[in-house]
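K.L.:
here is a sequence with its predicted model. Questions after.
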Amino acid sequence: METAELGRRIYQTAHLTGEFLLRSGQVTGEYFDKYRFEADPMLLDEVAAAMVALVPADTEVLAGLEMGGIPVVTALSRHTGLPCAFVRKRAKEYGTRRLAEGADVAGRRVTIVEDVVTTGGQIVLSTQDLRTAGATITHAVCVINRNPTTPDPLTEAGLTLHALLTPADLTSGEHLG
């Protein structure tokens, strides 16, 4: 599927109108609910298929970040055949007490998988934690990079971000119905 068509479908699925209270306390008439496209199995499958080309060839494990990266990494793993890990923001204090569940990341080349990136802050934090656990990480992939002009925190952390879509890809087809 063409990127423009994929962006249009994501926009149609996730763009909501109404009255929405933002974390900042402001009220807005529009809202982008990323979980709506992640919860659509056919659309998520098409997104993952399109993301395969973004995954570096030397990747051994895909690591999806809690929470939105989990459905994306699962679908992407299915398309690439690579094992995946599910990365928490903090290690559990019970059970396995692991930060990353699923595939082992120690001593492996890991690519971070996220749904939507704005500043890259959570990618940087999770990368630091996974590197401490023995992973080698130099790349991250995402469905949407909300702010493609500010990769500085990622670059400073030694990461290259590969995005499938930008906001322009989502809104360029909104008038097409």
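P.N.:
Nice, I can see it.
K.L.:
CA atoms for contacts and neighbours, from now on please.
P.N.:
Fine.
K.L.:
show me the residue at the heart of this protein, geometrically.
P.N.:
Per C-alpha atoms, centre = their mean, the C-alpha nearest to the average position across the chain is that of E114, at 1.6 Å.
K.L.:
how is that residue assigned, secondary-structure-wise?
P.N.:
What DSSP: H, G, I helix; E, B strand; the rest coil gives for E114 is strand.
K.L.:
from what I can see it touches C142, true?
P.N.:
Yes - counting by C-alpha atoms under 8 Å, C142 is a contact partner of E114 at 4.7 Å.
K.L.:
now the strands for the chain?
P.N.:
Here the chain has its strands, by DSSP state E, at 15-21, 27-32, 61-65, 84-87, 100-102, 109-117, 136-145, 160-165.
K.L.:
dropping in the other structure now:
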Amino acid sequence: MDIAELGQRIYQASHLTGEFVLRSGITATEYFDKYRFEADPVLLDAIAEALVPLVPAGTEVLAGLEMGGIPVVTALGRHSGLPCAFVRKEAKPYGTCRLAEGAEIAGRQVLVVEDVVTKGGQIVASTQELRALGAQISRALCVIDRQLGGAETLAADGIELTSLLTAADFLS
């Protein structure tokens, strides 16, 4: 399946209209309900397959951000063969008490994986915490970039954003 067809499938599965307040605080009249494409195993598998060529050479660990990045990174790990880390918004005070569960990130080249990027705030916050734990991060990968300043926010923190699709891909 080509990217245009995949984009159409994602759009049909997850595009909603109405009034939605985004994590960034922006109110939008269009919304991509990421859980609708993440909960469809056939569609999620096709998305992961399309993301594999976008994984930079030298990537050692895929890091999925809670909560939406977790299904994407798990499917991408299956297709790429790369180990995954599951990144919490904050470390829990019990169990392993770790921010990143799964694959070891310290001293490794880590690719942050997210589902939909708006302003990029959660990627920046999580990346700062992962870097403090020894992860080497210079890139992030997402399924959809809403093109509302996320790439610029990330660039200011030394992170290059690559997206499978952008908001402009859905404007036809």
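P.N.:
Okay, I see it. Everything quoted here is computed from the prediction, not taken from an experiment.
K.L.:
picking that back up, nearest spatial neighbour of the residue nearest to the centre of the first structure, chain-adjacent residues omitted?
P.N.:
The shortest distance from E114 of the first structure to any non-neighbouring residue, by C-alpha to C-alpha, 6 or more residues apart in numbering, is to G69 (4.2 Å).
K.L.:
over to A106 of the first structure?
P.N.:
Nearest non-adjacent residue to A106 of the first structure (C-alpha to C-alpha, 6+ apart): G134, at 4.2 Å.
K.L.:
try A135 of the first structure
P.N.:
Among residues not flanking A135 of the first structure along the chain, A106 sits closest, at 4.8 Å (C-alpha to C-alpha, 6+ apart).
K.L.:
tell me which residue of the second structure matches up with the one you found.
P.N.:
Using TM-score structural alignment, the partner of A106 of the first structure in the second structure is A106.
K.L.:
how near is that match to R131 of the second structure?
P.N.:
Here the criterion is C-alpha to C-alpha, to the nearest Å. By it, A106 of the second structure lies 8 Å from R131 of the second structure.
K.L.:
residues touching the residue nearest to A135 of the first structure, list them.
P.N.:
A133, G134, A135 (C-alpha atoms under 8 Å, 6 or more residues apart in numbering).
K.L.:
how near is the match of A106 of the first structure to P83 of the second structure?
P.N.:
Taking C-alpha to C-alpha as the measure, A106 of the second structure falls 13 Å from P83 of the second structure.
K.L.:
what does Q8 of the second structure give?
P.N.:
Counting by C-alpha to C-alpha, the gap between Q8 of the second structure and P83 of the second structure amounts to 29 Å.
K.L.:
more neighbours, the two?
P.N.:
P83 (19 against 14; other C-alpha atoms under 10 Å).
K.L.:
once you drop chain neighbours, what's closest to that one?
P.N.:
Ranked by C-alpha to C-alpha, 6+ apart and with sequence neighbours excluded, the top spatial neighbour of P83 of the second structure is V61, at 5.3 Å.
K.L.:
swap in G7 of the second structure?
P.N.:
Going by C-alpha to C-alpha, 6+ apart, G7 of the second structure has L165 as its nearest residue, at 7.0 Å.
K.L.:
same deal with A91 of the first structure?
P.N.:
Nearest non-adjacent residue to A91 of the first structure (C-alpha to C-alpha, 6+ apart): L99, at 4.0 Å.
K.L.:
about what we covered before: ok, the residue nearest to A106 of the first structure - contacts?
P.N.:
Contacts of G134 of the first structure by C-alpha under 8 Å, 6+ apart are V105, A106, G107, R108.
K.L.:
state the number of residues packed around the closest residue to D58 of the first structure other than its chain neighbours.
P.N.:
Distance criterion C-alpha to C-alpha, 6+ apart; nearest residue to D58 of the first structure, sequence neighbours excluded, is R109 at 7.0 Å. Look at R109 of the first structure: counted by other C-alpha under 10 Å, it has 18 neighbours.
K.L.:
repeat that for R146 of the first structure.
P.N.:
Applying other C-alpha under 10 Å, we find 17 residues neighbouring R146 of the first structure.
K.L.:
do G64 of the first structure as well
P.N.:
Look at G64 of the first structure: counted by other C-alpha under 10 Å, it has 31 neighbours.
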